[in-house]
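> A predicted structure for the sequence below; I have some questions about it.
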Amino acid sequence: MSKRPATEDLDAMEDVASPAPKKFRSDGEESLDGRMAEMERNMRALTPQVPQSRQQQPVTATDDADEGDDDDAPGVVAPIRQAAPTAGYDDLYLDSIDRHVLDFDFEKLCSVSLSNINVYACLVCGRYYQGRGLKSHAYFHALDEDHHVFINMQTQRVYVLPEGYEVLSRSLDDIKFVADPRYTRADVARLDRGRSSETGLCYTLTGKTYTPGFVGMNNIKENDYLNVVVQALAHVPPLRNFLLLDEFGSGTALQKPKDGKTKDGALTNTNAELVKRFGLLVRKIWNPRAFKAHVSPHELLQEVALRSNRRFTLTAQSDPVDFLTWFLNNLHLGLGGSRTRPGSSIVQRVFQGRVRVKSEKLEAVGAAAAAAAAAAAATEAESNSFSNEMQIDTQLPVRSGVPQQQQHQIPPPPGFGGTGFGGFSQPPPPGMSMHAPSFAGPPGMPSMGSSTMTPPPPSSLPPPPSSSSSATPTSAQAAKAASLPPKPDSDVSRFLLLTLDLPPAPLFQDEQERNIIPQVPLATLLEKYDGQASRDQGDVRRRFRLRGPLPPYLVLHMKRFSANKFVTERNPTIVTFDPRGLDMRPYVEDEQGNSLNKFIGDEDDDDMIYDLVANVVHEAVRARSDDVAVDSAEERRTWKVQLRDRSGATSSGAADDKRNNGVGNNEDKWVVAQDLFVEPVAGELLYLAESYIQIWERRKRPVPGPASNGAKGRKAVPVNGASKK
C-alpha cells in the first residue's frame, strides 16, 4: 500500500510545531487503567469487522477520535476464520503432513490439559491437543509451531487452523482409515481365504512386508500377559468378525433410561468403553493398510487398569489366566450380557459350556462310623437297663430263731440238680418254688413244697417297659441309616474355560544328574472330565463330566503355578498334543447322563472334533546370569502365543486335509508372536514349549459339492486314535 501524497508543501511548514503524540493529547497524563479501557474498546470495535467471505480481508484498526493520526503505524489484524478454503488453495498445508510420525495407538489425551474431550491430533508432529477454537490449545499450537493440519479423533474430520475450515481432500483417506479402520462383510469374508492378488502381503511406509492379523504388539514395560490374550482372542473368527464389523448394538452405546433422560450424562453400561477400545485394537491388528507392522495396546491398557481398580497394569506382570477370566466377564457385561441368562452375548455363545459336578464330603465316612457306634452303645445300654429291672439286688432281712444256714436256702432252677443254693445270698427268680418250707414267697404267691416250676399269674409279673421294646428296632434302623454314606450332590455349572491339573514334577535326577522334564499327553489331562476320576479339594471329593452340546470354542488352562506361604512354584511338565483332531467324545454326556462315546452317530462326529487355534506358552528367563549358583538366579516370566494362519491354505485344500486325516499338502501354517517379533514355527514343534492356555475350534462339517447331488460329504476321521463304535 503506497503512502498518500502530502496536501501541503513541507518546506513551507518549517516553523510549524509538530503535533503531540497520541498518549499526550489529553489535558493531563492518562492513567494505566484508562489506556487499558481504551484498548478493550478498540478490540470490541474490531470484532464485527471480521470478514466471513471466502477471501482473506485484513482489517486495520483506525482512530475515529483523531483523523490526523499517523498512517504509517502498523495496524492491528483481527483473527481470521474461514468457512471454506480460498479458491484454488484446497490443498494448502497438506504437504506438511508427516505420516511417519503418526501413531494413533496411544490414549487420546490432550498433551497440555490431559483432557479426553474433543481431542485433535496434529498431522505434522503427531501430538494431541484439545479443541480448535480461538482459545484452544490446538489453535495456539498452530500459531506457535506453524502446524496447520489437525484431525478430530472422534469424527475423523480434518481441519486447517487457524483459519478453521474443513479439508475434504481424498488424499487423507489413508490417515482416516489408520486412525479408525472400517470393514465390510466382503472384506471380512476374505480374511481366512487363500493368498491371492487381493489378499497378498501388505507393505508399510518403509516397504516392510507384514500379514494382516499377524503383527507384533508393543510391550511397553510388563504387559506381555495382555498381548498374548488379545492376540489369541483376535483369532477366534466369530468374535473377530463381530468386532471388525462393529456390531456392538445398543449394549455398548450411551444407553438412556426408559424415560429418555440421563442423570449427569452417566453411562448405564460402565464397560462400554472397554468393548469400544478392544474392538478398535482388533480392527488395527487386521488392518491391511497400516503405516507400520505393529500396534500398541496402550489405549486398552489404560481402560483395563481403570476398570480393574489397578489390578492389571502395564508396569506389573500378571497371570494371563486371571486376566482372561476377568476380561471375558467384563466383555460379556459390556456387550449387554446378562448375569443370569446364558447365551446373552457373543462371548457366552462362543466360549460357554456346561459341566456336571458331583460332590461328596470326605468326612461322611468317619461320621457314619461314629454314629453307628453311638447307636450300638445306646441299644446295649437299653438292654442292660431292662435286665436290671427284672433282677432283685436287695439283701433279705435276717429272721430271729432261724439258723443262718437255712435263711437263704433256695431250690436250684430246673436242670441244675441238687437240693438248694446254700451258698447264694439272692432269692430265686419270680415263679420258682422254694424247697425249704420255712421261706415265704413274694406277696400274692403261695408257697410251694415241690421243686417243679409253675407259671405265676400274669398280674404278678412286672410289666416290661414300653420304651425299651419300641426303641430297640428304631435304634437299629437309625444305626443302619447312619452307617450308610450320604448320597453325593450333583450340580450342573457353566464355564468359560476348563482347568487341567498337571502331575507333580519329579524330585530326583536322571543318570546325567539333570532334572527330568516329564511329558504327559493332553488326553491324560482331559481324563479329569470323564466322570470317574476324582479330585479332592479340602474335605470335598468332586467328579466332573462335560454336558453336551459343547461350545464352538474350548479354552483349556494348564495349571502350572501353585503358590504357598513363601514362594510360587512352577511345574515344567511338557504337554504333548496334536494340533488337529482332538476327540472330546469320551468326556461328554447327554442330558440324561448317557455317555456320548458309546451312542454317538456318524452324523455328529464333527461336533466333537476340535482343532487348535491359539496356544499361549510360558517361557522362564533368568533375570541375572549367575554361573556359580544357577539355582539361586531369579526367573522372570515371559509369554508368547502360537497362532494358526488358516489363510495359508485354500478352502478346498482344507477339505482335502480332512480327508487325509489332517495331513496334506495344504496344511495350515503357524507363527509365534512375542512382543514385536513374529516368526514362523513348525506345527510339529508346538508342544515343545510350556503350554498354558489353549483355544480349540470345533471342526466344521465339509460343505457338499455340486456333484454330490445333496449327499453328505465324507466325515473327518479323528487322528488321536479314537475309534467309532
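Nice, thanks for sending it over. Numbers count the residues shown, from 1 in each chain.
> make it CA atoms for all contacts and neighbour counts henceforth
Will do.
> could you measure from the closest residue to C110 other than its chain neighbours over to S338?
Closest residue in space to C110, ignoring its immediate chain neighbours: Y129 at 4.4 Å, by C-alpha to C-alpha, 6 or more residues apart in numbering. Distance from Y129 to S338, counting by C-alpha to C-alpha, to the nearest Å: 39 Å.
> the two: which is more packed in?
Shown here are Y129 and S338; by other C-alpha atoms under 10 Å, Y129 has more neighbours (29 against 13).
> my read is that K361 contacts D539, right?
Yes - using C-alpha atoms under 8 Å, K361 is in contact with D539, at 5.8 Å.
> so which of those two has more stuff around it?
K361 (18 against 11).
> counting by contacts, list what the biggest helix by length in the chain packs against.
For the chain, the helix reaching the highest residue count under DSSP state H is reported as helix 364-389. Packing partners of helix 364-389 (3 or more C-alpha pairs under 8 Å, 6 or more residues apart in numbering; DSSP states H and E): helix 466-483.
> quick one, the helix it packs on and helix 364-389 angle?
Orientation check (axes from the mean of the first three to the mean of the last three C-alpha atoms, to 10 degrees): helix 466-483 against helix 364-389 gives 160 degrees.
> and the residue nearest to W670 when sequence neighbours are not counted, what element?
Excluding the flanking residues, the one nearest W670 by C-alpha to C-alpha, 6+ apart is R644, at 4.6 Å. R644 belongs to strand 635-645 when assigned by DSSP states H and E.
> now that strand, how far from the chain's geometric center?
18 Å (C-alpha atoms, centre = their mean, to the nearest Å).
> what's the answer for stretch 274-294, then?
On C-alpha atoms, centre = their mean, the centre of stretch 274-294 falls 20 Å from the chain's centre.
> pretty sure the residue nearest to W670 is touching D668, no?
Yes - assessed by C-alpha under 8 Å, R644 is found in contact with D668 at 6.6 Å.
> and here's the other structure:
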Amino acid sequence: MTSKECPYLDTVNRAALDFDFEPTCSETLTTGTNIYACLVCGTFFRGRGKQTPAYLHSVNEGHSVFLNLTSGKFYCLPDNYEIDDPSLKDVKDAFRPLFSKEDIESLDKEKTLGRDLFGRRYLRGFVGLNNLNKTDGMNAVIQALAHVKPLRDFFLKCGSGESFEITLNIASSKKKFTKKRKGSDGKKISVDSSNTKQTKVTIDPSTFSRLADCFGDIVRKIWSNKRFKCTVDPHLLVQAISVASNKRFTIGKQIDAAEFIAWFLNQLHLGIGGGRKAGSSIIHAIFQGSIEITSRQKKNLDDTMNGKDIDDRLGSDDEDDILQKEEAKAREKESQTDVIEEISTTTNFLQLTLDIPEKPLLKDDSGGLVIPQEPLVNILKKFDGVTFNDVLVSQPNGVEKEQKRRYRIQKLPNHLILCLSRFKRNLFNNEKNQTIVPFPVKNFDLTRYVYSDNKPSMKAPSEKEIRNMNVKELKELLSTYGRSDLASGVVEKDELVNMCIDFVSKSLPDMLSEKYDLIANISHVIQAEVGREGKSDPLEDGSYRCHVQHKATNQWYEMQDLHISEVMPQQIGVSESFVLIFAKKNAAI
C-alpha cells in the first residue's frame, strides 16, 4: 500500500535528524538492512512489523513517520504503508545525496554558499569533520583525497548505485627486470613488460567493500549543499578503517599520515575491484607512476680457486714455471674477486617518499628556536636519476646489508603524492624532523626528473596543419593526448577545429611538460614545548591540518577538524608539510 497523503508529515523534525552514524537499533543494538530512522526524534529502530522496536515506538510515543536506512523509502507506522510525498525530498537528499552529470561538472565553478537548518553558511566541499579522539590525521587525509577531482567525480557518480563504464589502461604484464655486471663480461638481460591495453571496465558500486562504500558516502556528503548541518561525522568510515586495518588505525591512536595514505589507497584500490595488474582501478589511473630502481652491490664470484689446489708436479724440475703460473692465476682471481653487480627493476608506485636531511635546531639571540629549511628541489635529488644513495636492505636471513641505489622515474602520474619522512622511531618514542621544506604552489616543473627510454617525441601541430585535418584526424589528435572528452557533443567541424586549436595553443604545452600545481597539503604541527627532553611524543601530541584550494575563487583554506579558515598560499609553502598532492596541469584524469 502506498499513500501520497500522510496526515503526520508535519511531525517530521528535521533538526533532530543525523544520518552520519551507523544504522543500529537503539534498543536491540542490531544492525542490518531492516533498520528505520524515526523522523520525529531521529532515533534508529529495527523492523516495522508488529511487536518490533520501531512498531512499538510508534505506538508508545505517537511517532509515525520512518525512513528505511537501506532502501531510502518512507513509511507510516503503525499503519504500515509507504509514503510518497514530494515534501520529503529534502530529507532524502540529506540522507543520500545524489549528483547528476551537470552537478559534477559545475562543482569547481560553484561560488554560492549553502545554509543549514541552523542558519550557518558553508561552502560545499569545505565542511568540517568531527574529531572522534585523535582522528584529525584521518580527517586531513579524507579532506585531501576528497579534493582530488577525478577521484571525487568517480565516487560522486557512484552515489546512484547504478553500474557504469570507465576506460582504464591496464598493464598486460608486471615489470621490467635488468641485470648487469660491471667488471665481468658486461652481459645485460632485459625484459620489458610495460605494455598497456585500453580496457573498458564496468563499475558496480554494489560490489564495493565496506571501506570504499563508506569513503564514497562521506565524499558525497562533503560535496552536498543539501545537508541539514554544515559538518560531517566520519564515524562510519573511521569504524570501517579500524576493522579493515585490524585496529592499526583506530580511534584514540594518532596515525602517521604517510603510512595511512599508502594503506588507504591500496584498500580503496582493492575495495572497488582493482587487481594485481597495474592500472586496474581508478586509483591506479590517478596516482600510479613507474620508477626504475638500480641496486649496486659487490658480489663475490664463485671460483674453484677459493681453495688452493696443490699441483702434484710441485717438487719436479718444472717447479719454477708452475709457481709462476699459480701466482698469475692468484693475481687474476684477486682482480676479479669483487665484481660490481647492478640489478635494475622497474616497479610502480602510488607515492614517493622523500628523506629530509637532519639539521640541528639553533637558538637565536633571544633564546628562541630557529627552524632550519631545506627546499623541496634539494630533497628531490634522490630521484635525479644519477645519484646513488646508501640504503640498508634486509636479507632473507634477517641481516641488513648495505646497498647503493639509484632511482629513475620512468613515468609520473597525473596526480603525484609526495610524502616527507618526518618521523623516526627511537628506543622510547618518535622523533620529529621539524625542518621546513619550502615548495612552489604552482607550476612545479618536474620534467628533469623523468627518464623514459620509450617516451615518444611529441610535437604539437601548427594551426595550419589543424585546419587541414578532417574530422577523424581532429578526434584522433585529441584522443592521442587523452582529451577525447572535449569532442563529445561537438557537431560542427568548425567548432571542433577551433577547439583543437585552443587545446594545442593553451593546454598542450603544459601536458608535454611535467608541470604540477598543488591541490592539497597535509601538515603536522606540534606545540613549541612538545618533544623537548623526551617528555612527550610529537606524533601523539601533535595535530594535523589540511590545505585545499577552492577552484572557483582560487582561495586557499586551512581545515583542521571543524575549524575552517582562509590562508595565504605563501604560508602553505613554508608550513611543516607532511603529505603533498600535486596535479599535472591540464591532465585528462
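Perfect, I can see it now. These numbers were taken from a predicted model, which means no experiment stands behind them.
> fetch the TM-score of the aligned pair.
TM-score for the superposed chains, counting by TM-score structural alignment, normalised by the length of structure 2: 0.76, backed by 489 aligned residues with a C-alpha RMSD of 3.3 Å.
> quick one: which of R644 and D668 of structure 1 has more around it?
Neighbour tally, R644 of structure 1 and D668, criterion other C-alpha under 10 Å: the higher count belongs to R644, 23 against 20.
> corresponding residue for the more buried one in structure 2?
Counting by TM-score structural alignment, R644 of structure 1 corresponds to Q549 in structure 2.
> what of D322 of structure 1?
Using TM-score structural alignment, D322 of structure 1 sits opposite E259 in structure 2.
> sec struct for that match, please.
Using DSSP: H, G, I helix; E, B strand; the rest coil, the structure places E259 of structure 2 in helix.
> what about it, how many neighbours?
Neighbours around E259 of structure 2, by other C-alpha under 10 Å: 12.
> wait, N218 of structure 1 touches L676, no?
Yes - under the criterion of C-alpha under 8 Å, N218 of structure 1 makes contact with L676 at 5.9 Å.
> overlap in contacts, those two.
H294 (C-alpha atoms under 8 Å, 6 or more residues apart in numbering).
> which one's more surrounded, those two?
The neighbour comparison of N218 of structure 1 against L676 (other C-alpha under 10 Å) goes to N218, with 18 against 14.
> find the residue closest to the aligned partner of that one in structure 2 in space, skipping its chain neighbours.
Under the alignment by TM-score structural alignment, N218 of structure 1 pairs with N130 in structure 2. Residue nearest to N130 of structure 2 in three dimensions, not counting chain neighbours: D233, with 5.2 Å by C-alpha to C-alpha, 6+ apart.
> next one: the one you found from Q549 of structure 2, what distance?
22 Å.
> what do you get for Q555 of structure 2?
Distance from Q555 of structure 2 to Q549 of structure 2, by C-alpha to C-alpha: 6 Å.
> could you do K4 of structure 2 as well?
K4 of structure 2 is 44 Å from Q549 of structure 2, by C-alpha to C-alpha.
> thinking again about what came up before, the match of N218 of structure 1 touches L562, doesn't it?
Yes - counting by C-alpha under 8 Å, N130 of structure 2 touches L562, with 6.0 Å between them.
> what about the closest residue to V158 of structure 1 other than its chain neighbours, which helix or strand?
Distance criterion C-alpha to C-alpha, 6+ apart; nearest residue to V158 of structure 1, sequence neighbours excluded, is I151 at 4.2 Å. Secondary structure from DSSP H and E places I151 of structure 1 in strand 149-152.
> where in structure 2 does the following helix or strand past that strand fall?
Counting by DSSP H and E, the element after strand 149-152 of structure 1 in chain order, helix or strand, is strand 158-160. Counting by TM-score structural alignment, strand 158-160 of structure 1 falls onto residues 74-76 of structure 2.
> the matching stretch vs structure 1, mean deviation?
Comparison of stretch 74-76 of structure 2 with structure 1 after fitting gives an average deviation of 0.7 Å (mean C-alpha distance after the TM-score superposition for structure 1).
> picking up where we left off before, distance of the match of D322 of structure 1 from E82 of structure 2?
On the measure of C-alpha to C-alpha, E259 of structure 2 and E82 of structure 2 end up 47 Å apart.
> enumerate every residue touching the most centrally placed residue in structure 2.
Nearest residue to the geometric centre of structure 2 (C-alpha atoms, centre = their mean): L265, 5.2 Å. L265 of structure 2 sits next to I283 when contact means C-alpha under 8 Å, 6+ apart.
> cutoff 10 Å now
145, 212, 271, 283-284, 287, 350-351 (C-alpha atoms under 10 Å, 6 or more residues apart in numbering).
> A563 of structure 1: what's its closest spatial neighbour, skipping adjacent residues?
A563 of structure 1's closest residue in space is E569 (C-alpha to C-alpha, 6+ apart), at 6.2 Å.
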